[in-house]
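A.B. asks: Below is the sequence, then the predicted model.
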Amino acid sequence: MAAPKALLLLLLLLLPVSNAAQPPRTLQVPVFHRDAVFPPPPGAKRGGHLRQSLAADAARTYSLVDTTVHGLLHSPVRYTGIPFENGEYFALVGVGTPFARALLVIDTGSDLVWLQCRPCRRCYNQQGRLYDPRGSSTYRRIRCSSPQCRLLRYPGCDGSNGGCRYRIAYGDGSSSTGDLATDRLLFSNDTYIDNVTLGCGRDNEGLFYTADGLLGVGRGEMSISTQVAPAYGRVFAYCLSNDRTSRSARSSYLVFGRTPELPSTMFTALLSNPRRPSLYYVDMTGFSVDGERVTGYSNASLALDPATGLGGVVVDSGTAISRFARDAYEALRDAFDARAAAAGMRKLPREYSVFDACYDLRGTPAASAPPIVLHFAGGAEMALPPENYLLPVDVGKRLTYYCLGLEAADDGLSVLGKVQQQGFRVVFDVERERIGFAPNGC
């Protein structure tokens, strides 16, 4: 199915074909919410995408945990399914020479850049045309003996031509298999990067509907953030706008390279886990509700143990809803409940989906919800706006309830998801080993 004509016109304007005389100091990537690119049908229920993604969220978080730290056999599952049905953010890039436009989901929890390619043995239904590497003069297969092939966790070799094969299997059953190659990527500020290692997917299935592939921006060697580091440094930032229908290139964005810091940016240390080196860990120290620090849970609940690889908090653009260790989540939920009751929010007696704290706000504005602040080591904090944690859920009969949009984690890993990150400029500064958060950053 072809993309809407208005969108194609927009993409033509955002990806020029000429190369700048002087490469810019930063690499700009336009980013769009999937609702802006592929609007939901008229009459679609609020929160519908959210409900469809929660099971995939759970599968993703399970596979972000390295099963070897639990003494289990490590199955051939590297990453988990990305919840594409919940408000995904697409990065727009050009691939090949001449370039073809590709909409790739931004994922800080994985490394490989890949897209569906012709000829395709089995491909899911994407909105645009499949990329055909036979039409690119800069496309090159990578040999099995190459260093790039050896970086793969599960490399394969094509016996007929000696080409390297990759396979990524996700925890929800989604997968991508194909040829490891290099090609040119074109970005919106007239700049291209040659010889980018990427996957050309020939056999793909699962929850990748509408996207052309995935843009891995993890900390590993295959990541696009690592591959462009010689020119732009090991630092990038993004802002995922709350305005999901905006097609403005000035709304959501992804930028590689060091940019001027917003005065409101607060930094905390970037931690490393030797068992999961591709993930971005932060030292989260707790929560506040309505100005009071939440108590009643173990201080170790959110801490990373580098010796075992257990625990910790990961900043992840591929997970929708934030998940915190159960005792920490329950303490936060109970503190919110108490303050919500004082503010006149009527709690519902039943759960909705995975949410166990839902409210009937008829007669009570959502803006009056008790404010939640996330605290990090070094004094950094994220004061969440209500729309980042009080999520609408349609329950029929023209009724919309609001639920505390957080979950309990029982697998040892806490995750700061993209719904809570929306509207913040998030800076991943690997060079200085820190992560920054700035409100109103889009």
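C.D. replies: All right, it came through fine.

A.B. asks: Every contact and neighbour count from this point should use C-alpha atoms.
C.D. replies: Noted.

A.B. asks: what's near enough to touch F324?
C.D. replies: Contacts for F324 (Cα atoms under 8 Å, 6 or more residues apart in numbering) come out as L302, V313, L406, E407, A408, A409, L413, S414, V415.

A.B. asks: What's the local residue count around the closest residue to it other than its chain neighbours?
C.D. replies: Among residues not flanking F324 along the chain, S414 sits closest, at 4.5 Å (Cα to Cα, 6 or more residues apart in numbering). S414 has 30 neighbouring residues, counting by other Cα atoms under 10 Å.

A.B. asks: for N189, what are its contacts?
C.D. replies: For N189, the contacting residues are L15, P16, A20, P24, L27, Q28, by Cα under 8 Å, 6+ apart.

A.B. asks: Just the buried ones out of those residues, please.
C.D. replies: L15, P16, L27, Q28 (16 or more other Cα atoms under 10 Å).

A.B. asks: burial count for N299?
C.D. replies: N299: 12 neighbours (other Cα under 10 Å).

A.B. asks: ugh, typo on my part, it should be S246
C.D. replies: Using other Cα under 10 Å, S246 has 17 other residues around it.

A.B. asks: what about Y253, distance to R122?
C.D. replies: Using Cα to Cα, to the nearest Å, we find Y253 at a distance of 32 Å from R122.

A.B. asks: try I168
C.D. replies: 15 Å.

A.B. asks: take the one below as the second:
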Amino acid sequence: MSMKLAAPALLLPLVLAAILHPAAVVAVGDGTPAGPGGGGFSLRLVPSPGWNRTIHVDDDGFVHLNEHATTALRPPMHTQVGGMYSVVTSVGTGAGRRTYVLALDMTTSVLWMQCKPVQEPFAQQPPPFEPAKSPSFRPVPGNNAFCLPPDHEDHPTVQDPCKFHSIRLDGSTDMRGVLSNETLAFAASGRQAEVAGVVIGCTHNSNGFKFNSHGVLAGVLGLGRQAPSLIWTLGQHRHGAVQVHRFSYCLPNHGSSDHHSFLRFGDDVPHTQHMVSTKIMYMAATAGRDFSAYFVSLTGVSVAGKPLHDIKELFRRHVHGQEWTSGCAFDAGTPTMVMIMPAYNKLKDAVVRHLKPLGLQIVSGQYHLCFRATSQLRQHLPTVTLQFAETEARLVLPPQRLFVAVGHDICLAVVRSYDITIIGAMQQVDKRFVYDVRNGRIYFAPENACHADAGHQI
């Protein structure tokens, strides 16, 4: 399955991803290992330091893009990989250990990196991973269940390379390579937490990724729920090792430079008693990549308290032969919301109806729906509520989480799609999310400025 986005609507997430994407390496000491008991650990989430003349958050709380930044950009016609946040981890042991920044992607299940030898190399700091220098590097046998079948026969053997093929749910990044087992390390305050036996993919030709790497990103941390992702690996540990089935994050507003955040696992994950939750769909479905994402049952959308009619069916997942389409998923690696076209049209029409009494000018441009910005407009932009199958599970999106300021205009920051809906990072800001993979639920609740992640353990 590949997702087709409406071409004119691609520019907004491309601008957001290109500008918001992390562009600074964080020291190894930015991870936080578990305290006594060793039941959890955390990775530093790295937002972009590039909030400058081209993008900022004003006192009104809206993301502001300078107009020239959008009109001058001529990106390739695909979305950026990973979106707004990345994680820092050390990979390998001995002389082969290096610390890398990996883009976060919750729609795929492969942690992959550029490895030496590299075909068509491009600048990367630190240099690509060298498996030959790491004594803990072990190839995954070719007959493993999550390997792609070899080209030469139907029945793979132990000696065959374990090939992988990783494609984002939105079809934006397509990567191939070979899987191996390796050790990841997360360190802070002179202490170190290691996770051995993590499945990583080595690609020797990542030329298609170079425009997204910014010279810093070494690859992608696939945090999808299926094998062989990091959360799946942590859930398989046996023989006295701690099994981990949950992870959590709270994405701070990029305008809050004094805050940072962590991707937390196991005992580092906070309690969920005060949170609402929704079910993760398709927990017992096929092992295909289309089901690795965290699909949920989105049943309704309200604009300024008024429900959109006949919309529930538009978010259902459908099968056509061997192909699955539609559905709604959460992904902190997608910059902003993606919405299937018929549902987007209903949302757009409702926003226009809500603002019509103001007599505002609709502006044509790179974005599908923009208005000439006025103080009156900012005061009357609607709040949008996403309703999930559970009665109490609602995600309330204030205007600052759905609209952006572009030059002299205010635009609806939703990307039109032909076959998928994704609730992206912009819609998740200042909310705590907990993914309980074993029990198949996503918990969430507002968290003021992600204060619980202000540099200490929860």
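C.D. replies: Cool, got the structure. The shown structure was predicted, so the numbers you read here are calculated from the model rather than taken from an experiment.

A.B. asks: longest strand in structure 2, by residue count?
C.D. replies: strand 174-188 (DSSP state E).

A.B. asks: ok, back up a step: quick one: which of the buried ones among the contacts of N189 of structure 1 is nearest N273 of structure 1?
C.D. replies: Relative to N273 of structure 1, the closest of the buried ones among the contacts of N189 of structure 1 is L27; by Cα to Cα it sits at 27.8 Å.

A.B. asks: Tell me which residue of structure 2 lines up with the closest one.
C.D. replies: Taking TM-score structural alignment, L27 of structure 1 has F41 as its aligned residue in structure 2.

A.B. asks: For that match, identify the helix or strand it belongs to.
C.D. replies: Using DSSP states H and E, F41 of structure 2 falls within strand 40-46.

A.B. asks: so how much does that strand differ from structure 1 once superposed?
C.D. replies: Between strand 40-46 of structure 2 and its aligned stretch in structure 1, the superposed structures give an average distance of 1.0 Å (mean Cα distance after the TM-score superposition for structure 1).

A.B. asks: neighbour-wise, which of Y253 and R122 of structure 1 wins?
C.D. replies: Legend: neighbour count by other Cα under 10 Å for Y253 of structure 1 and R122, higher for Y253 (24 against 14).

A.B. asks: The aligned partner of that one in structure 2: which element?
C.D. replies: By TM-score structural alignment, Y253 of structure 1 lines up with F262 in structure 2. Element membership of F262 of structure 2, judged by DSSP H and E, is strand 261-266.

A.B. asks: Looks to me like E194 of structure 2 is in a strand.
C.D. replies: Yes. Read with DSSP: H, G, I helix; E, B strand; the rest coil, E194 of structure 2 is one of the residues of a strand.

A.B. asks: Give the full set of residues in contact with it.
C.D. replies: T183, L184, A185, F186.

A.B. asks: The stretch 51-200 of structure 1: helices as residue ranges?
C.D. replies: With DSSP state H, counting those that start in this stretch, the ranges of helices along the stretch 51-200 of structure 1 come out as 147-151.

A.B. asks: thinking again about what came up before, how do the contacts of F324 of structure 1 look in structure 2, which are kept?
C.D. replies: For the contacts of F324 of structure 1, the aligned pairs still in contact in structure 2 (both residues aligned by TM-score structural alignment, their matches' Cα atoms under 8 Å) are L406, E407, A408, A409, L413, S414, V415.

A.B. asks: what residue lies at the spatial centre of structure 2?
C.D. replies: Taking Cα atoms, centre = their mean, the centroid of structure 2 lies closest to G333, which sits 1.6 Å from it.

A.B. asks: That one maps to what in structure 1?
C.D. replies: Superposed on structure 1 with TM-score structural alignment, G333 of structure 2 falls opposite G318.

A.B. asks: Isn't G379 of structure 1 up against T265?
C.D. replies: No. Assessed by Cα atoms under 8 Å, G379 of structure 1 is found out of contact with T265, at 11.5 Å.

A.B. asks: who has more neighbours, the two?
C.D. replies: Shown here are G379 of structure 1 and T265; by other Cα under 10 Å, T265 has more neighbours (19 against 10).

A.B. asks: wait, that one sits on R434?
C.D. replies: No. Between T265 of structure 1 and R434 there is no contact under Cα under 8 Å: 11.6 Å.

A.B. asks: quick revisit: just tell me what the residue nearest to F324 of structure 1 corresponds to in structure 2.
C.D. replies: Matched by TM-score structural alignment, S414 of structure 1 corresponds to T421 in structure 2.

A.B. asks: do the same with R202 of structure 1
C.D. replies: R202 of structure 1 maps onto H204 in structure 2, by TM-score structural alignment.

A.B. asks: Not counting its neighbours along the chain, what's nearest its match?
C.D. replies: Excluding the flanking residues, the one nearest H204 of structure 2 by Cα to Cα, 6+ apart is V118, at 4.7 Å.
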